[in-house]
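Here is a sequence together with a model predicted from it:
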Amino acid sequence: MSLGNPYKELKLSISGELGRALSGVCADPNILTQLEDIIEEPPKREFGDLSIHLARLSKLCNTSLENLASLLVSSLEKLSLVDKTIVVDNYLNIFVNYAVFSARVLNTIASYDSRYGTIDNYVKKRVIVEYVSANPVHPLHLGSGRNAVLGDFLYRLNKFLGNEVQRRYYVNDVGLQAAFLAYGYYKLGFPNIPPGMKPDHYLGLIYAATTTIIDILKLKKSLREAEASGDFSKASEIRNEIDSLIGDLARLAEVIPNEVNTLSEKIASE
């Protein structure tokens, strides 16, 4: 569970009030333990922030839909977190009191400070975030900037959670991507596209192999410098990056083994 999760607390508050309201109506006590799962997020904003499928709950509690709706409306509107409730067809739509809820969110953030958003017993993952991926042969536009912001946010969020994160295509450097591809293609002697492989897929693999090899060589140089200066912590980080890239290169070699071997030899010899 996330530390200080106001949204989770909102649903618990509502499900708790539902439980109290239904305790004298539902004969099956197990239903009261499932109430949090019955609270849904509606597909459209006009249907509220949360909703309850009354027909489903009415069937579980073996009571009329009208009586159930009346009971829940009068109960939920007692909560300070609830602004209003509206019954539409078979759904009870719940609108959150944003003034109260926002205050709770801000107070929670202030209380947990840098720990806000962390998750107990979180299993760390290896994540790749690919962005901006703007094509250097076309003009940049508003969407390129939007993708940059979203991509960097996802990177920082995953880093905050403790994941091992790589950023790719962060900036296309106005043609550097094409230059790496041309360099690798040249080093391979301008090969023909293998039978059964799409041209863009094959060229993409050459580009990926070329950049990965160059990155490994750069990191090996940085590793020697870190070791020479006695910065063993930095050296350890660089080794991990190298190991990760070697793994990427091995996966590329499973698809284009000859090309990877040739590029490794020719680029390293320069």
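Received, thanks. These numbers were taken from a predicted model, which means no experiment stands behind them. Numbering: from 1, shown residues only.

CA only for contacts and neighbour counts going forward, please
Fine.

Please list the residues outside stretch 8-21 that contact it.
Here stretch 8-21 makes contact (Cα atoms under 8 Å, 6 or more residues apart in numbering) with 32, 35-36, 39, 71-72, 75-76, 79, 81.

go with 10 Å
When contacts are defined by Cα atoms under 10 Å, 6 or more residues apart in numbering, stretch 8-21 is touched by residues 1-2, 6-7, 22-23, 25-26, 29, 31-40, 50, 68, 71-79, 81-82, 94, 96, 101, 104.

Filter those residues down to the buried ones, ChimeraX style.
Only the buried entries of the contacts of stretch 8-21 go into this ChimeraX selection, using 16 or more other Cα atoms under 10 Å:
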select :6,22,25,26,31,32,35,36,39,50,68,72,73,75,76,77,81,82,94,96,101,104
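
Tell me how far the helix or strand Leu252 falls within lies from the chain's centre.
Using DSSP states H and E, Leu252 sits in helix 232-253. Distance of helix 232-253 from the chain centroid (Cα atoms, centre = their mean, to the nearest Å) equals 23 Å.

In that helix, which residues are buried?
235, 238-239, 241-242, 245, 249, 252-253.

who does that helix touch, helix- and strand-wise?
helix 199-229, helix 257-268 (3 or more Cα pairs under 10 Å, 6 or more residues apart in numbering; DSSP states H and E).

another structure for you, compare them:
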Amino acid sequence: MIAENPFAVFRSECEKSLRKALKKQFPKTEIASVALEKPPNPDFGQLASSLCFELSKQVGQKPLAIAEKLASAVSKPKSSLIERVASAGGGYINFHVDFDKFSTLTVESTRKLDTEYGFVKAEGPLKIIVEHTSANPLHPIHIGQARNPMLGDTIARLLKSRGHTVLRHYYIDDVGRQSSVVAYGYEK
């Protein structure tokens, strides 16, 4: 298996496992979304859910009791990136990643995807115009004007690698007031 974003695979597994455990333990409850966030301390796992606090209002049980039931009900397939699930802190459910499997997935994905690894494609590609550089022809070029083409082109390349249609525009400041003054002065 390869993945453009191994952590997204882990997150997805955690969400699916938590939804299954929720259906198993509390079949009559309805939860619209299962929010997973990064815990404040890595010792608490890589992802945590505060779902039990919301669920306790519907079920009428303490959040910690709900967390213990859900953590014990989580079933994970053999190939899962989830190492273990634990209840903690008064009602949180903590998910710990299996670092051996996670690192294997990451290395395999990096090897197979090569330069495409790490570039997550945009869900809805856009048509984007990147305007940059605009060096003033009446003044000497300085380091800031040398930096701008590099920044503009880098931004354009990053957007293109995400799947957007990118048009690059380079405007030379030859149509403004200063060019008119130069042309007028040249004629005199």
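Perfect, I can see it now. The shown structure was predicted, so the numbers you read here are calculated from the model rather than taken from an experiment.

Superposing both, give me the TM-score.
Scored by TM-score structural alignment, normalised by the length of the second structure, the superposition of the two chains gives a TM-score of 0.60; 160 aligned residues with a Cα RMSD of 4.1 Å.

Out of the helices and strands packed on helix 232-253 of the first structure, flag the one nearest Asn121 of the first structure.
When these are compared by Cα to Cα, helix 199-229 sits nearest Asn121 of the first structure, at 32.7 Å.

Which part of the second structure matches the closest one?
Using TM-score structural alignment, helix 199-229 of the first structure lines up with nothing in the second structure.

Please identify the buried residues of that helix?
Those would be 202-203, 205-214, 216-217, 219-220, 222-223, 226, for helix 199-229 of the first structure by 16+ other Cα under 10 Å.

re earlier: any chance of the helices and strands packed on helix 232-253 of the first structure in TSV, with distance to Thr63 of the first structure too?
Output for these, formatted as TSV (distance: least, Cα to Cα, whole Å):
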stretch	distance to Thr63 of the first structure
helix 199-229	60
helix 257-268	68
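
wait, which of the ones you listed is closest to Thr118 of the first structure?
Nearest to Thr118 of the first structure, of those and by Cα to Cα, is helix 199-229 at 31.3 Å.

helices or strands up against the closest one?
Using 3+ Cα pairs under 10 Å, 6+ apart: helix 199-229 of the first structure touches helix 176-187, helix 232-253, helix 257-268.

could you redo the last one with a cut-off of 6 Å?
Counting contacts by 3 or more Cα pairs under 6 Å, 6 or more residues apart in numbering; DSSP states H and E, helix 199-229 of the first structure is packed against helix 232-253.

what angle do the helix it packs on and helix 257-268 make?
140 degrees (axes from the mean of the first three to the mean of the last three Cα atoms, to 10 degrees).

which residues touch helix 232-253 of the first structure?
216, 223, 226, 260 (Cα atoms under 6 Å, 6 or more residues apart in numbering).

want to throw these into TSV with distance to Asn62 of the first structure?
Listed next are the contacts of helix 232-253 of the first structure as TSV, based on distance: Cα to Cα, whole Å:
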residue	distance to Asn62 of the first structure
Ile216	66
Leu223	70
Ala226	71
Val260	67
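
thinking again about what came up before, so which of the helices and strands packed on helix 232-253 of the first structure gets nearest Gln177 of the first structure?
Nearest to Gln177 of the first structure, of these and by Cα to Cα, is helix 199-229 at 7.8 Å.

Give me the distance between that closest one and the centre of its chain.
26 Å.

same check, this time on stretch 9-26 of the first structure
So, by Cα atoms, centre = their mean, the centroid of stretch 9-26 of the first structure is 31 Å from its chain's centroid.

what's the answer for stretch 50-69 of the second structure, then?
29 Å.

Residues in contact with that stretch: which ones?
Against stretch 50-69 of the second structure from outside (Cα under 6 Å, 6+ apart): 87, 90-93.
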